[in-house]
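Enquirer: Here is a sequence with its predicted model. Questions after.
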Amino acid sequence: MPSCHDAEMDRAPPLPPAPPVLVGRERERERLDAVLDTAGSGRASTLIVHGEAGVGKTALVRAAATALTDGLALYGAGLPLSNLTVPLLAIRSLVRELPDGVPPLDLPTGHDVADALVGVDAWLDGLVEAGPVALVLDDLHWADQTSLDVLQYVVAGPEHRRLSIVATVRSGAVTDEHPLTRWLADVRRLPRVDEITLAPLDKASTLDQLTNLLGETPHGSLVDEVYARTGGNPYFTRLIAAGLPSDARSLPDEMPGSLHDALLRTSSSLSTSTRRGTQVLAVGGHPLTYDELDEVAPDLGWDGIIPEAVVAGVVDALPGRRFWIHHPLLAETLEAELPARERRARHRAFAQWWEARPPSSEVSAEAARVAYVADHYFHAQDADEARIWALRAAEAAESAGMWSEAQRLLERELAHEPASGAAVARLDLLHRARAAAEMSGDLDTELALVDELLAHVDAETHPLAVADLIVRRASVRHLTGRTYHDGDTLEHAEALARSQPPSATLVRTLAWSAMHGGWKPDRSAALSEEAVAIAHEIGAALGMALTAKSVTAFVGGDATASIDCAAEAVAASVREGDWASAAKSAEYRTCASDGAWSPWFAEQITRDREHLVAAGAPQHEIALFDILEADARLWTGDWERCVAILRSCMATRLQPMWDAGGRLTLGHLAARQGRPVEAASHLARAEELVIDTQSFYELEFDALRAIVALEAGDPDAAYAHAVAGMDFDGLPPNMVEYLLPLAVRALADGIERRRAAGEDVDGLLRKVTELAATHRHVVLDIGEMQPWVVAETEAIQVLYRAELARATASPDACLLWRVATIRARRACLRWDEAYAGWRWAEALLRSGQRGGETTAVLRDAHRLALRLAAVPIIEALERLAVGAHIPLTEVMGHPDGAPAEAPFPGLTAREREIVTYLVAGRTYAEIADALVISEKTVSSHVSNILRKTGARNRIELAVLAEKRRTPGAAPAR
C-alpha cells in the first residue's frame, strides 16, 4: 500500500488519484478537516502546511481534499522552473483542468496582475455561491510572485464566504531572501490564517507504514533499521522498502537506485566546493562546530560551505553552534560520492583528530570518543590501529553499559580471521560478545555465539563454563521459539555442574531444569527446592532459584506459596541484576494472584513493569509486560488501548516468544472484529516465530486457530483445531478452557448450516453427544482457582452448556444464553458477553418472543458490539432486528421534531438525520418511508456520509458514532 510522500520528490498531475492511506497523521488530519469544514459553514479560512521534503504534506492535503463531497476542490502547484518565467503560473495550474459545469477563468498574459487580482476574486465569488470551494496549492515555495500576490489578495478577502485555502511549503526552502518569506510574514497577520508543521513519523507510525507496504506486520529488527536510516521520512521509507519480502529481517546492503537518485537531487544545487565540504562532513559522522571542522579539514573554506549548505537544506544548524547533515540517508549518499582514496584519507584525519581530543570525564561520552577513533581507523582501512582502538572502545562501552555498541565492536573484530595462536584471545572476544548480545537483547546473534563457544570450550577443562553455556543456549532457544526444553543437554549440564563444588552454575542449571526440563511435578519441585537451598548456602543466584520455586508452586496449584516465593524472587533478582528472573517472577506473582483476563491483572502488570523500569531493568527484558497487559485489555473490551500498546511495543525488537504473543493477540482481535484474513496473517507470522507450537503452552495457538476458522466460515476446521488443542501432553495450552466451547460452537454452526441446506446432521449430532458425554466440564488451566478465575471459568462453563443446547436445539437454550450473558458480564469477558447476548436474542426470537425483554437484549448486545467494533455480531444482530422489525435504538428527537445531533461534524442536516436512523438499525426502506424520500436518495446520502466520515460501510459508521458519543467510555458492566 503506497505511503504518503511529497510532490517535491514525485511530481503528481493536477488532478490527483485516489488518496493513499495515511499513517500517523490523525491529529493533523483533524485540523485540516476542521479548516475545510469551515467553508461549508460559510466562513473563509487558510491553512499553511510546512514540512521537509518527503514528509507527506502533499498526500495529507490531497487525502483531505479528495474526501470532500460537498463542494468543489481545485488543485494547483508551484513548479521549479529555473529558465522560464510564466506569470500567474501557480494560479493557472489551479484552473487548468476544471470540472464540467465550472465556468472558465480568463487570466492576463502579461506580468501586470492588477486585473488578475479582481478577476480571480470575482470568479471565486461566483463559485462559492454554488457551494463550498477548497483551493489546494502545493509547493508554494516554488510559486511565482504574481501568483503569490493574487493568493494574498484572496486570503485577505471577505470572511463570510465558503472558501478554504490550503497550501504546502517545504521546510528549508524558504530563506531570508526568498520571496515567500515576506509573503508568509504578511499573511500571518491576517485573520483566519493558521499553520501546522508535519514532523517525521515516529517509530510506531513507521511500523504502520511498513505494514501497509509489505502487507504484513514486519519484524522488529527491520523496523529498527528502517527507522534508524530514514528518520521517519515516509517517502524515504517507501523507497527503501521497495521490493522487500514481507518476512525481511534487515535491509539489503545496497541502497535502491530510486532512493539514491532522490537523495542526490536534494544536494544537486550545491556548488562544487560546498558539495565537497558536505561530503567531508558526512565522513566525520558526527555534528561539528566551525572550529572543529577547521581543525580536522583546514583545506576547506567552511565559512562559505556551511551557510550555503544550510540554506539548501542539506545541513542543519544544531544547538551549540554545531552542524550536521539533514538526514542520515543523505549523509550515507554524500560520503559514498567522495572518491575512495580521499575518503580513506579523510577518515584517517578524523581518527587522528578524535585521538588527540582530551578524554572525557563522563563515561558514555568517553566511550563514544574512543569508538569514533576505532571506526574512522577501520574505514581508513588501517587494520592494526582499528583493532587496537576497537578493543579499547568495546571495553569502554561495557563499562558504560552501552551493550549494543560493545556488541557491534566485538562482532566486527570477530569477523576478522584470527591470527595464528590467537585462539585464547578469540574465546575471550566470543565470551564478551555473547554477554553484550544478551544484555542488548539480540538473541539470534547470542545463540550463534553460544554455539561457537560450545564448539571450542573444553568441557573437561572448563565444566562450569560449558554447563552455563548449555543452560543459556536452552534459555535462548526457548525465547526464540526454537524448542521448549533441551532435556538431554540439560542433563549433561547438570552432570557437569555437579562434578564441581556447589556453584551459581549448579543453581542456574537446577532452576532452569525445574522450569523447562520437561514437566514432571515431583522432580521439578525437588529441583527448585535444591536450587534454593544451594543458593542460600553459597549466596548467589538466589533470584533465579526462587523464581523456579514460584513457577513450580504455581503450576502445582499452590498460589500462596507461588506469590510468597515470587515476592522474594523479585527482590533478590533486582539485587543480583538478573532481570530475566525479576521479570518472570513478577509475572508469576501477578498471575498467581488472580485471572490474567481481568481489569485488575492489567493494572497490576502495569505496576510490575513500572517497578522494574525504576529498578533499572532494560526494555527488552520487560517488554513481556506490554504483551500481557495488551492481552488483558483485549479480554476486558478495551481493544483500543490493546492496539495502542501493541503498536508501540511491536515497533521495537521483541524477543520472538513475546513477538508471537503480541501477534496472537492482534490476530484474536482481528478475528473478533470480522477480519479473518488479517487474523490468519498474524497467526501465520506467530507460527513462523515459534517452530514447535504444541510445546509452548503459554501461547494460545489452537484456540486462535479455531476462532479464526470460525470467523472465516469454516466450522469443520475450527472443530479440528479445538479438538487437537485438547490432546496435549504435560501442561495445557493457553485458553484451554475455551477449546470445548469452540469445538461445540463449530459443530452447532455446521449443524445450522446443513439444516438450512436440507442436509443430514446425524454425524455432527453424534460428535456433540460424544463431547458432552466425555467432557461434563471445560478443561481447566493450571494454577489455583482464585476468585476471578472462578468467575471466568463459570462463565465459560455456561457458554459451553449453551452451545450444547444450541447444537441440539434444546428448549433450555434461551435460559442458558441468558445466564452465559450475565456470567460473562460479571467476569468482564466482553467479547463473550456480546456473543452470548446475540445468541440469547436469537433464542428469544426463535421461541416466538417479541416483547420488551427481546428488544432490551437486542439493544444491549448491539450497543456492546458497537463498542467492541465486533462486526460479525453487529451484522448478526441487525439481521435479527430487521427480521423482527425491532429498532436497535430509539430515534430520539427534540420537542420540535428535529433529529438529534449526529456525532460527526461537516454533515448536512439531512445527512445528520440519516445517520441517526442508520445507527438505530433502520433499513433504507424504513428511512425512506420515515423521511418521505426514495431509497435511491437514501443510498446517495449514505455514500456521501461514508466518504465524509471515512467509514467503509454502515456497520463501521455505527461503530464510529457510538465511539464519538461516548469518548473514552469503558464497556458497560
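Expert: Cool, the structure landed.

Enquirer: okay, CA-based contacts and neighbour counts for the rest of this
Expert: Noted.

Enquirer: if I look at Gly481, how far off is Met255?
Expert: 32 Å (C-alpha to C-alpha, to the nearest Å).

Enquirer: what do you get for Ile945?
Expert: Distance of Ile945 to Met255, given as C-alpha to C-alpha: 44 Å.

Enquirer: Which residues does stretch 831-844 contact?
Expert: Applying C-alpha atoms under 8 Å, 6 or more residues apart in numbering, the contact partners of stretch 831-844 are 635-637, 672, 799, 813-815, 817-818, 820-825, 850, 854, 857-858, 860-862, 864-865, 868, 873, 876-877, 880.

Enquirer: Stretch 476-493 too?
Expert: 443-444, 446-447, 466-468, 470-471, 474, 509, 513, 516-518, 655-657, 689-692, 695-696.

Enquirer: end to end, how far does it reach?
Expert: The separation between the terminal residues of stretch 476-493, taken as C-alpha to C-alpha, is 15 Å.

Enquirer: where along the stretch 401-550 of the chain do the helices fall?
Expert: 403-414, 423-440, 443-456, 463-479, 487-498, 504-516, 521-538, 542-555 (DSSP state H, counting those that start in this stretch).

Enquirer: Could I get the buried residue list for the first one?
Expert: The neighbour-count criterion (16 or more other C-alpha atoms under 10 Å) identifies Trp403, Ser404, Glu405, Ala406, Gln407, Arg408, Leu409, Leu410, Glu411, Glu413 as the buried residues of helix 403-414.

Enquirer: Check the third one too.
Expert: Residues of helix 443-456 classed as buried: Leu443, Asp444, Glu446, Leu447, Leu449, Val450, Leu453, Leu454 (neighbour count, 16+ other C-alpha under 10 Å).

Enquirer: Kindly report the same for the fifth one.
Expert: Within helix 487-498, the residues that count as buried by 16+ other C-alpha under 10 Å are Thr489, Leu490, Glu491, Ala493, Glu494, Leu496, Ala497, Arg498.

Enquirer: Also the second one?
Expert: When burial is assessed from 16+ other C-alpha under 10 Å, helix 423-440 yields the following buried residues: 426-427, 429-440.

Enquirer: Next, the angle from that helix to helix 403-414.
Expert: 150 degrees (axes from the mean of the first three to the mean of the last three C-alpha atoms, to 10 degrees).

Enquirer: Same check on the fourth one?
Expert: Note on geometry: by the same axes, to 10 degrees, helix 463-479 and helix 403-414 are set 120 degrees apart in direction.

Enquirer: one step back: can you tell me which of the contacts of stretch 831-844 are classed as buried?
Expert: 635-637, 672, 799, 813-814, 817-818, 820-825, 854, 857-858, 860-862, 864-865, 868, 873, 877, 880.

Enquirer: List the ones among those that fall in helices.
Expert: Among these, the residues falling in helices (DSSP state H) are 635, 672, 799, 813-814, 817-818, 820-825, 854, 857-858, 860-862, 864-865, 868, 873, 877, 880.

Enquirer: Check it against this one:
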Amino acid sequence: MASDVDTAPLVGRADLVAAVRSALLDEVAQGSTAAVFLTGESGVGKTRLLREIGARLRDGGALVLTGTCLDIGDASPLHPLLQALRRFDGELTTSHARTSSAVRGLLQMFADETAGPDGAGALLERVSRGLHLIAEGRPLVLVLDDLQWVDRSTRQLLLYLLAGLGDLQLSVLAAVRAESLQGAHPLRRVLTELRRLRTVRVLDLAPLDRAGTEQLAAAVVGRPLSPEAAEQVWRRSGGNPFVVEELARDVRDGRDGLSDTLREIFLSRVDALPQHAHTVVHAVAAGVEPVEHWLLANVVRLPEDQLIEAVRAAVAHRLLVGADDGYRLRHRLVAEVLEHELLPAERAALHRRYAEALTAAPADLHQARLAHHWRLAGEPARALPAAVAAAKEAERLHGYAEAHRHWSTALQLAGATTGGPPETSRVTLLERAAEAAHHCGEHARALTLLEELAASDAGRPACGLHIQRARYLAAAGRSALAEAEYQRALDLADCTPAERATAAAHLAELLLHLGRYADAGHRAREALKLSAAVEGSTSEVVLASAALGFSEAYLEDPDAGLAVMRQALETAERAGRPEDVACAYLHLAELLTGPLNILEEGVVVARRGAERVAELGLGRTYETRLLAIATNGLFRVGQWAEAEKVVAAALRHRPSGADAVELLLARCRLSVGYGDIEAADRDLDAVATVLAGGGARHVLPLLTLRSGLAMWQGRHDLARQAVQRGLTESRSDDGAIVAALVWHGLRAEAEAHASRTVEVDQTAVRRLRGVAERVARRSAGAVRPVRSVVDGFLALCAAEVSRLDGSDPELWARSVAEWDRRNHPYPAAYSRLRQAEALLARRSRSATAAALLRQAYQVAQALGAVPLTSEIRTLAGRARVSLEERTGPAAAAAATGGADRDELAVLTAREREVLAAVAEGLTNREIGQRLFISERTIGVHVSHIFDKLQVRTRVQASAIFLRNRSS
C-alpha cells in the first residue's frame, strides 16, 4: 500500500533515515555484516523509506541492489536478488565493463543452476563469491521490499550471508508488512534467528504524530489545512502516511465522501480476518473507544477463549490496538467503512447490546456512552436522561465543550420525546446549553440559543435575560451592545438586589475592558455595596474587586490597587468558580503588562494564569486571552521569537469573539514589526469583522496597527485616516493607547512631509497636538508608572512634530532615554534612527550619528524588525556609515577569526530555528508548517538570515549553520 505521491515530503523520518544509513555503512566499514529490518502496517511508509535510505547510501559510495519479493511463494527462487541484478545491469554503462561482466556471470550461473537441495550450500557460496566480485571493494547493500513474501532460497541466503559465512561484507535493508506475519509464518523464525546477531536491528515503523500528519497533509493539499480539516485527517488516518495522502487529496479536490481506494483497501483487510475476529472488529467499530474487554464480551457474546483468540487475530492484522483501558481501532476509517456494511437492524442491535451492558454496570462515567448507544438503538426516551447526566458530569469536570455537546444532544432528543422530569424540559435544556456554549467559546451559538429561550419562555424575568445576553455579547466582542444590555437590566424596576449586583459587577468588568477606568471604578464600588446585602455573591465580589483594584492602581495608588486585585484572586481560588479565577488572573496580568509596565512579572502571571484556567476547562476563552497578554509583554521587551511561539500555541484553540480579537491583535503586532504585510492585513481585517460594536480597548490598537502598517507601505494618507477615525469614534481613560495612536498620527504627517508624496494636513497636526496636550494634562495627576509609559509616547509625539520643520536631535535623545529606561527596545531603536537622521541633517556629530545607527541596527536585527532594519540601512548607505563596524571583544574575535567565534551569534532564537530547517533542505512552506507560522513570514526570516550572515543562497547559509553546529 505504498504511496505513489513522490512529490510529498518525507515527514517525521529524518532522524530514522540518518540512523539507518549510519548503522548500515558504519558496521560494514568495521569489517562485519549489518542488517536493518523495517516492520510496520501497510501504508506506514516502508517503501518510501527504502528509496530514501537507498539514495543516501548511494550518495555515500555504497553499491545498492534493490529488489522486491513476490507473493508467489517458492515458485521463484532468489527472485528479489535476480531482479536486483537485472536492474543493476540495465543501469550500467560501457565504462563499467568489468562490473557488467561480473553481473552477467552471476545471472548466467542462476540460469544454469540445476542443483537440488543437497547443492544449496554450494549455491550460496557461489552467490557470495559473485556478489563479492560485483562489489569491487565497495560497501554492498541489498535492499528488499515486501520481505513477508520472501522465497525459501532468499531466506537461506540472508541467514548465510548475515551469519558471516560468506566471503562478503554486506548490508541488508528490508521492509516487512507486519500484519502478514501471522501464525507460523517462516519469516518470523528467520527474524527471530537474526535478532540474535549484534549487527541486526528490527525496527517497528510507527505512524506519524499529529504535527507530522498535518505537515504531510498540507504538502499534498498545497496549503495549511483549516483546524477542522486537520483534526479530521488526524482522527481518521491515525497518522498512516498513505491514508493521510489519500484523505488530503480528497480535501484538495473538494470530495466529501470516502474514496473508493481507501474503502476497498480497508474492506479487504477486514474480510481477510477469521470469522470471530471479523465480528469483534464490527463490534469495536460500533462502540465508543476504548471498548473495555468486559464490555466487548457482553456485546459479542463469545466464550472467553474464542473472544481472546479473535481479538488477538484482529490486533495481529493491525486493525485493533489493545491497551490496559480497552480496545481501539487503529484507524477510525474502519468504523466509517464498516458502518455501511451492516443492515440498519444489525447496527441497532449492536447499539442496544452496548446500552444494555452499560445499564447493567452503572457508573457516572458511562452516561455519555449510554446516551450515545440508546440514541442509535432508536430509544430517545432512554437516551435523554443519560445525555442530561453526561452534560452535568462534564460541567462538574469543567469540560464545557463536552457539556455543550451533550446539552445539544439532549435538546435534539427532547424533540423526539414527550413528558419527562423538569430537568429535561426544553426551556431548561436551552438555558443549560446556552451557558455551556458561552463557557466553551461558542459565542454565536450561545446568543442563538438565548434568543430561542426568550421566545420559548415568555414569562422569564426580563432582568436576568438582559444580563445573560449582555454577558454573551461582551464575550463575542460586541461591547457597545453589551453595555446597553447591562444598563437596561439596571434600569428595570423589578430587578432584584442579586440581579442588580450581578449586572453592576459585570458592567464594571466590561468598562475595564473598554479602557474607561474611572467609570469601571464607580460601577465596581456600586457592585460591592450591592453585593454586601446579598448572600452568596462571591462571584460579584471577585469581579467588582478586580475592576476596582485595576481602576485604583491606574488612577490612584498602584500598590493599593494591586493588593485589592491579588486579594480578589485569592477569593476566587477559594471559591473555585472557574470564570472568577480566570477574570482575576486576566485583570492582574493586564495591569502588570499594561499601565504599570511591570512586564516580566506580568508575563509570568499571564502564563501561570493560562495554565490554571486550562485546568479549569477555559482553554478556548480565557487561556487564549492570557496568552495574548503574555505575547504583548514579550513583544514589548523584545522577545519576539518567544512571543511568536506563544501566540501560535494559543491559536490552536481556535478562539472566537473577543478572545480571538485579543490574540489576532497580538499576532498582528508581530507581523507589523516583522514587515509581514499580508499577514498583518489579514489579521486586521479579521479583527475589524469581529469588532462590530467594539470599544476603545480594541478599536484604538486596531487603528494604531492599521496606521503603522500603512506607513511601512508608504501610504501615509491611509495612516492619517486610521488615526483620525480613532480620535473621532472612541474614548478611553487609558492614556497610553491614546498617546500611541497620536504618535502614529504625527508620525504619518512627518513621513508625508519627508516623502513629499502627500501634503501635510496642518489641521490634523493641530488636532493631534491638542489631543497630546490633553493626554499630558490628564496623565500629570496619574500614578507614576502610568505617567511614565504615557511620557514615553509623548516624547515620541514631540520629536515627530519637530520633523515637520527640522528634526530636533535633542528631542529624539530624550525619547531614546525614556524607552531605554522602560526596557522597550523597539521604540528605542526607532528613536535612535531618528536622532541619527536629525544629526546628519545638521551635518554635525557624524561619529555620534554613526554610533546611534549601529546601535539601532543591532537591535532591529536581533528583533527581526525587517522594515526598521531596511530604513536604518538606507540612511546608513546615504551617510556612508558602516553598520558592521564593531568594537571590543566582538571586533577582536572577528579580526582574529578565532576558532571559538560563533557565526550564528547575530541570529535571534527564531532565526536559528528557521536556519536549522533550511539546512535540512526544507522549503519555506514546509518550515512554516513545522513552526506554525506563515510561509511569507518564513521568507522574511530567511532574507534576514541572509543579510546577517552576508550570504546570498540557502546552500551558503546551510554551510555556515553546519560548520558552527559541529564546532
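Expert: Cool, got the structure. Note that the structure is predicted; figures quoted are calculated from it, not measured.

Enquirer: just to revisit the earlier point, who's more crowded, Gly481 and Met255 of the first structure?
Expert: For Gly481 of the first structure versus Met255, the count of surrounding residues by other C-alpha atoms under 10 Å is larger for Gly481: 25 against 15.

Enquirer: Contact partners for Ala29 of the second structure?
Expert: Pro139.

Enquirer: Actually, Pro656 of the first structure.
Expert: Contacts for Pro656 of the first structure were tallied using C-alpha under 8 Å, 6+ apart; they are Leu479, Thr480, Gly481, Leu689, Val690.

Enquirer: these two touch, right, the fourth one and Met657?
Expert: Yes. Counting by C-alpha atoms under 8 Å, a contact exists between Leu689 of the first structure and Met657, whose distance comes to 7.1 Å.

Enquirer: Do you have the helices of the stretch 751-900 of the first structure handy? List them.
Expert: Counting by DSSP H, counting those that start in this stretch, the helices of the stretch 751-900 of the first structure are 762-774, 787-807, 813-826, 830-846, 852-868, 871-884.

Enquirer: can you list those helices in CSV and add distance to Ala351 of the first structure?
Expert: What follows is the helices of the stretch 751-900 of the first structure, written out as CSV (distance: least, C-alpha to C-alpha, whole Å):
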stretch, distance to Ala351 of the first structure
helix 762-774, 74
helix 787-807, 63
helix 813-826, 67
helix 830-846, 61
helix 852-868, 59
helix 871-884, 61
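
Enquirer: Ends of stretch 721-741 of the second structure, what's the gap?
Expert: First-to-last residue span, stretch 721-741 of the second structure, C-alpha to C-alpha: 12 Å.

Enquirer: Which positions within it qualify as buried?
Expert: In stretch 721-741 of the second structure, counting by 16+ other C-alpha under 10 Å, buried: 721-724, 726-727, 730-741.

Enquirer: who touches it?
Expert: 514-518, 595, 695-697, 699-701, 703-704, 706-707, 742, 744-745, 764, 772, 775, 778-779, 786, 789-790, 793-794.

Enquirer: again with stretch 254-265 of the first structure
Expert: Contacts of stretch 254-265 of the first structure (C-alpha under 8 Å, 6+ apart): Met9, Phe236, Leu239, Ile240, Ala242, Leu329, Leu330, Thr333, Leu334.

Enquirer: Ok, stretch 544-563 of the first structure next?
Expert: Outside stretch 544-563 of the first structure, the residues within contact range by C-alpha under 8 Å, 6+ apart are 507-508, 510-512, 514-515, 521, 524-525, 528-529, 531-532, 535, 564-566, 568-570, 573, 578, 581-582, 584-585, 588-590, 592-593, 782-784.

Enquirer: PyMOL command for the buried members of those?
Expert: Per 16+ other C-alpha under 10 Å, the buried members of the contacts of stretch 544-563 of the first structure correspond to this PyMOL selection:
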select buried, resi 507+508+510+511+512+514+515+524+525+528+529+531+532+535+565+566+568+569+570+573+578+581+582+584+585+588+589+590+592+593+783+784
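
Enquirer: need the contact list for Ala553 of the second structure.
Expert: For Ala553 of the second structure, the contact set (C-alpha under 8 Å, 6+ apart) comprises Asp559, Ala560, Gly561, Leu562, Val783.

Enquirer: In the stretch 1-150 of the first structure, what residue spans correspond to helices?
Expert: With DSSP H, counting those that start in this stretch as the criterion, the stretch 1-150 of the first structure has helices spanning 26-40, 57-66, 89-94, 114-130, 145-155.

Enquirer: and of those, who's closest to Ala809 of the first structure?
Expert: helix 26-40 (48.1 Å; C-alpha to C-alpha).

Enquirer: Glu590 of the second structure and Tyr622 of the second structure, how far apart?
Expert: Distance of Glu590 of the second structure to Tyr622 of the second structure, computed by C-alpha to C-alpha: 12 Å.

Enquirer: Those two - which one has more neighbours?
Expert: Tyr622 (29 against 26).

Enquirer: now the nearest residue to the more buried one once chain neighbours are set aside, what's its secondary structure?
Expert: In this structure, Tyr622 of the second structure finds its nearest non-sequential neighbour in Ala582, 6.1 Å apart by C-alpha to C-alpha, 6 or more residues apart in numbering. With DSSP: H, G, I helix; E, B strand; the rest coil as the basis, Ala582 of the second structure sits in helix.

Enquirer: For Ala582 of the second structure, list the residues it contacts.
Expert: By C-alpha under 8 Å, 6+ apart, Ala582 of the second structure lies in contact with Gly609, Val613, Tyr622.

Enquirer: rewinding a little: go through the buried residues of helix 443-456 of the first structure and name the one nearest Ala386 of the first structure.
Expert: Closest to Ala386 of the first structure, out of all of these and judged by C-alpha to C-alpha, is Leu449, at 22.3 Å.

Enquirer: who's in contact with the closest residue to the closest one other than its chain neighbours?
Expert: Nearest residue to Leu449 of the first structure in three dimensions, chain neighbours excluded: Arg434, at 5.8 Å (C-alpha to C-alpha, 6+ apart). Contacts for Arg434 of the first structure were tallied using C-alpha under 8 Å, 6+ apart; they are Gln407, Thr445, Glu446, Leu449, Val450.
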